[in-house]
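Colleague: below is the sequence, then the predicted model.
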Amino acid sequence: MQPETTLSAVVQEQAVRASPSQERIPVAVAYGDGIGPEIMDAVMRVLDAAKAPLSYDTVEMGEKVYQRGFTSGITPETWATIRRNRVLLKAPITTPQGGGYKSLNVTLRKALNLYANVRPAKSYAPFVPARHPDMNVVIIRENEEDLYAGIEHQQTSEVVQVLKLVTRPGCERIIRYAFEYARAYGRHKVTCMTKDNIMKLTDGLFHRVFNEVATEYPDIQAEHQIIDIGAARLADTPERFDVIVTLNLYGDILSDIAAQIAGSVGLAGSANIGSQAAMFEAVHGSAPDIAGKGIANPSGLLVAATQMLVHVGAPDTAELIKNAWLRTIEDGIHTADVYDPKTSRVRATTQEFAEAVIARLGEEPRHLPPVRYRAGGVNVTPSPVARSEKQLVGVDVFLEWNGANRSSNLLGQMLEEAAPEPWLLKMITNRGVKVYPDGLPETFCTDHWRCRFMPVEGGAVNFDQVLALLAALHGAGMDVIKTEHLYTFDGRPGYSLGQGE
């Protein structure tokens, strides 16, 4: 059986910044919304009983802050406290319904450069029923890039776009973190998941960097899987996985799959780690429908607090709490969300569950493996990026055009007549599919056309020639809505072919 894992310190010297004696480590604490205050109160009682070497600065964020007119859900004073302490323990928050409100989690992750989301998903069978009793997976998700950059535009009456941004430094940082995490905690395999059979440049970059970094870790097995079959295998046979590293959107989906099939989302904690700050929270939401009833499960936030303790250099306290929590689970003391007459002995309230954990501090589980956390950090030092020789070799011109029954042949003829030297119309695509030359009449077309121009003789072109092309197209009555320059990097094309090209 694999060892229990949690998050270690990324930059421990930046987190442990209390007094000169370092007896108390300052932590910002947000009590959140919905069930947040109840479960945070329970967690704080456990931390105090375990004599956690922490000091707390309570900060306000979430629903009440939104309602006071802060569309990000966070005040300047809270920002200052989090940046000073560099560690945040956050209960779930509620984002008000309606437009104009920004996701607080996304804001925190991006503003604080919390590039790594780390979610262990472990089964606690037979004490908590689970379909996969041997499951013990860690999902490491890139947290800042990909489609979650949130850059979207409406370009025509019919077409909107979103930009998927993937950087080499971002890829290397999260991939190297995954391998360092595996090495630090006795994990044996890292699985990369992408969709690079379709997105050959963006996901292809992630896969390529994974292969490069993997050669530096010969002690760790490395494999790659396409995300669709990988997600299916995770849901069906999660015991085949150890550490999974992937891009932002895929990681978001995989994390929820893993938490759900492990037994309960209510037991899962989450860590968001950067080089300068870290945030720890439960996976689940604020559950306003059960707020104030005293029945919420504090386990997810408590597990996140143990991750935080290891991160700030207090692994002994994390072990003390987590082992007491495991013993409580073993003893059948369960909150309503995981209560099962076949495996549970006591249906505990939120505070009763906390009291049960406190009563077992100093004890270890008898059946589940006790946790053993290692001090020390998961240190990531990205390699310098080599600069490539970049050459402009063409341009994709995007048009809104709705003429003549959307005849691609007619559009192609018009563009060929309008294009000045040295430009040659290489192809036209619609929704990525080549429709000119030699398009098929069955292909459905919208009012959004990508028109690829390359110089007649090949080779390089200059920016003035691009401007001359755009001026000529505009003069011919074309509605240019966007351009993308086509470059080669060290002679390799930095652009994709059209489907069917």
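Modeller: Now that the structure is in, tell me what you want to look at.
Colleague: switch to C-alpha atoms for all contacts and neighbour counts from now on
Modeller: Fine.
Colleague: quote the end-to-end distance of stretch 307-322.
Modeller: The first residue of stretch 307-322 is 10 Å away from its last residue (Cα to Cα, to the nearest Å).
Colleague: just the element for Ala259, please.
Modeller: Assigned by DSSP states H and E, Ala259 belongs to helix 248-261.
Colleague: list of residues touching that helix?
Modeller: 119, 121-122, 130-132, 137, 139-148, 194, 227, 231, 234-235, 238, 245, 265, 268 (Cα atoms under 8 Å, 6 or more residues apart in numbering).
Colleague: could you do stretch 68-85 as well?
Modeller: 15, 17, 26-28, 57, 59-66, 88, 95, 100-104, 107, 277.
Colleague: so which of those residues belong to strands?
Modeller: Among the contacts of stretch 68-85, the residues falling in strands (DSSP state E) are Pro26, Val27, Ala28, Asp57, Val59, Leu88.
Colleague: which of those are buried? Put it as a ChimeraX command.
Modeller: The ChimeraX selection below is limited to those of the ones in strands among the contacts of stretch 68-85 classed as buried (16 or more other Cα atoms under 10 Å):
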select :26,27,28,59,88
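Colleague: looking at the ones in strands among the contacts of stretch 68-85, which two lie furthest apart in space?
Modeller: Farthest-apart pair in the ones in strands among the contacts of stretch 68-85 is Pro26 and Val59; separation 12.5 Å (Cα to Cα).
Colleague: circling back to that earlier point, now the contacts of helix 248-261: which count as buried?
Modeller: When the contacts of helix 248-261 are checked against 16+ other Cα under 10 Å, the ones flagged as buried are 119, 121-122, 130, 132, 137, 139-148, 194, 227, 231, 234-235, 238, 245, 265, 268.
Colleague: rewinding a little: helix or strand next in line after the helix holding Ala259, which one?
Modeller: Following helix 248-261 toward the C-terminus (DSSP H and E): strand 269-273.
Colleague: hold the first one in mind and look at this next one:
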Amino acid sequence: MLRNGFAASKRSMATVAAEQLLPKKYGGRYTVTLIPGDGIGKEVTDSVVSIFESENVPIDWETVSISGLDNQEGVQKAVESLKRNKVGLKGIWHTPADQTGHGSLNVALRKQLDIFANVALFKSVPGVKTRLQNIDLVVIRENTEGEYSGLEHESVPGVVESLKIMTKPKSERIARFAFDFALKNNRKSVCAVHKANIMKLGDGLFRNCVNEVGAKEYPEIEVKNIIVDNASMQAVAKPHQFDVLVTPNLYGSILGNIGAALIGGPGLVPGANFGREFAVFEPGSRHVGLDIKGQNLANPTAMILSSSLMLRHLGLNSYADRISKATYDVIAEGKSVTKDIGGTASTTEFTNAIIEKLKTL
């Protein structure tokens, strides 16, 4: 298995992912949508752009910035670009807790394009000191329904109803995606995370769909189940028991933050989102980093490794391998790493160290 990516296989990552359309390639080059996002987004995507330029990666960027646009216009601009290009690299959009109207911009983008599967990879990084070592787990979350359905209303003053929508087709779809991922990457088990002991119909449907899909279609993969609160405790105490976790949206968000803490922080987690036609690559732990915006302190590793996943998706494996290896080598040496993982280097210095390392490979 590739160290921070998806291994090659005769089977697709997912049944639906097999239907994905790659962007059109002109003159040996791909055009990819670049969405810097908010907070530290521009700083970490700038790192990727600099590294790609140093390696002459055959990627042309179509940059989409929503600065100065209202929420709906910004999302639509990003949607139109992704419809043209099919593949994107994205920072995280910030959604304030008191924002009204469109809700989460990230959720809106995924729902409009039906980018239904989020994959976040939590793997220990040599050179990063953490309480537990040899972490290697994957969280696959459903992106378009569940707690993030976005259907809320105030029925009477002081009483809010927030609807959690769970459907059999989408639960089966994400289950097949998770099992296909497990097969492709030589994973042994898929564990459904749920709260069916309380939400017997909604989470019960999700759990049952995962169990049925696994038993009928993937007998070679072990199927497990775990209640979300227990999953959170077990992820902190004994994370090595987990392989692939498949979750509704909210539970995946919670476990993703736990996973980030296990391996050294959100700046180390690569991620990707897949739909029938589109693929958007972004850090797997969705932290905007508003508190360090513009200070040249951000760790761009998650974005760099996410861009390596993107390159593999495009079939540019040699570029992906070189960039990910250089990134891991710089971290392992520990001379030019950012503050969050024990160093003193700036974002720019860390990026330049990777570029220099690439010259030696």
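Modeller: Received, thanks. Please read all numbers here as calculations on a predicted model, not as lab measurements.
Colleague: chain center to the top strand by length along structure 2: distance?
Modeller: The single longest strand within structure 2, with elements called by DSSP E, is strand 146-156. Here strand 146-156 of structure 2 is found 25 Å from its chain centre; the criterion is Cα atoms, centre = their mean, to the nearest Å.
Colleague: mean per-residue distance, the next helix or strand after that strand versus structure 1.
Modeller: As assigned by DSSP H and E, the chain's next helix or strand after strand 146-156 of structure 2 is strand 159-165. Taken against structure 1, strand 159-165 of structure 2 registers an average deviation of 2.0 Å after superposition, with mean Cα distance after the TM-score superposition for structure 1.
Colleague: tell me the buried residues in the helix or strand following strand 159-165 of structure 2?
Modeller: Using DSSP H and E, the helix or strand that follows strand 159-165 of structure 2 towards the C-terminus is helix 168-184. In terms of neighbour count (16+ other Cα under 10 Å), helix 168-184 of structure 2 has its buried residues at 170-184.
Colleague: for stretch 197-212 of structure 2, same thing?
Modeller: Residues Gly202, Asp203, Gly204, Leu205, Phe206, Arg207, Asn208, Cys209, Val210, Asn211 are the ones in stretch 197-212 of structure 2 that count as buried (16+ other Cα under 10 Å).
Colleague: same check, this time on stretch 107-126 of structure 2
Modeller: Counting neighbours by 16+ other Cα under 10 Å, stretch 107-126 of structure 2 gives 107-111, 113-125 as buried.
Colleague: quick check, distance from that stretch to the centre of its chain.
Modeller: For stretch 107-126 of structure 2, the distance to the chain centre is 3 Å (Cα atoms, centre = their mean).
Colleague: how long is that stretch end to end?
Modeller: 33 Å.
Colleague: and for stretch 332-351 of structure 2?
Modeller: 14 Å.
Colleague: hmm, who's touching it?
Modeller: With contacts defined as Cα under 8 Å, 6+ apart, stretch 332-351 of structure 2 is touched by 43-44, 47, 50-51, 125-129, 264-265, 267, 296-300, 330-331, 353.
Colleague: and if we set it to 6 Å?
Modeller: Here stretch 332-351 of structure 2 makes contact (Cα atoms under 6 Å, 6 or more residues apart in numbering) with Ser47, Pro126, Gly127, Asn296, Leu297, Ala298, Asn299.
Colleague: can you turn the buried part of those residues into a ChimeraX selection?
Modeller: Buried subset of the contacts of stretch 332-351 of structure 2, written as a ChimeraX selection, criterion 16+ other Cα under 10 Å:
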select :47,127,296,297,298,299
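Colleague: so which of the contacts of stretch 332-351 of structure 2 is the closest to Pro283 of structure 2?
Modeller: So of the contacts of stretch 332-351 of structure 2, ranked by how close each gets to Pro283 of structure 2 (Cα to Cα), first place is Asn299, at 11.1 Å.
Colleague: break down the stretch 251-400 of structure 1 into its strands, ranges please.
Modeller: Taking DSSP state E, counting those that start in this stretch, the strands of the stretch 251-400 of structure 1 run over residues 269-273, 278-282, 333-334, 346-347, 390-400.
Colleague: pull the most distant pair out of the contacts of stretch 332-351 of structure 2.
Modeller: Spatial extent of the contacts of stretch 332-351 of structure 2 (Cα to Cα) is set by the pair Pro126 and Asn296 at 23.5 Å.
Colleague: show me what Pro36 of structure 2 aligns to in structure 1.
Modeller: Aligned counterpart of Pro36 of structure 2 in structure 1: Tyr31 (TM-score structural alignment).
Colleague: state the distance from its match to Leu88 of structure 1.
Modeller: From Tyr31 of structure 1 across to Leu88 of structure 1, the span is 11 Å (Cα to Cα).
Colleague: find the residues that touch each one of the two.
Modeller: The contact sets of Tyr31 of structure 1 and Leu88 do not overlap (Cα under 6 Å, 6+ apart).
Colleague: can you pull out the strands in the stretch 1-150 of structure 1?
Modeller: For the stretch 1-150 of structure 1, the strands defined by DSSP E, counting those that start in this stretch cover 25-30, 54-59, 87-90, 116-122, 136-142.
Colleague: so what touches the fourth one?
Modeller: Right, strand 116-122 of structure 1. 135-143, 258-259, 262, 270-273.
Colleague: mean shift between it and structure 2?
Modeller: With mean Cα distance after the TM-score superposition for structure 1, strand 116-122 of structure 1 averages 0.7 Å from its match.
Colleague: what angle sits between that strand and strand 269-273?
Modeller: 160 degrees (axes from the mean of the first three to the mean of the last three Cα atoms, to 10 degrees).
Colleague: the second one now?
Modeller: The directions of strand 54-59 of structure 1 and strand 269-273 differ by 90 degrees, with the same axes, to 10 degrees as the criterion.
Colleague: how big is the offset of strand 54-59 of structure 1 relative to structure 2?
Modeller: Here strand 54-59 of structure 1, set against structure 2 after superposition, deviates by a mean of 1.3 Å using mean Cα distance after the TM-score superposition for structure 1.
Colleague: what's that strand packed up against?
Modeller: strand 25-30 (3 or more Cα pairs under 6 Å, 6 or more residues apart in numbering; DSSP states H and E).
Colleague: 8 Å instead, please
Modeller: For strand 54-59 of structure 1, the elements it packs on are strand 25-30, helix 76-85, judged by 3 or more Cα pairs under 8 Å, 6 or more residues apart in numbering; DSSP states H and E.
Colleague: and the equivalent of Gly292 of structure 1 over in structure 2, what does it touch?
Modeller: Taking TM-score structural alignment, the alignment pairs Gly292 of structure 1 with Gly294 from structure 2. For Gly294 of structure 2, the contacting residues are Gly39, Ile40, Glu43, by Cα under 8 Å, 6+ apart.
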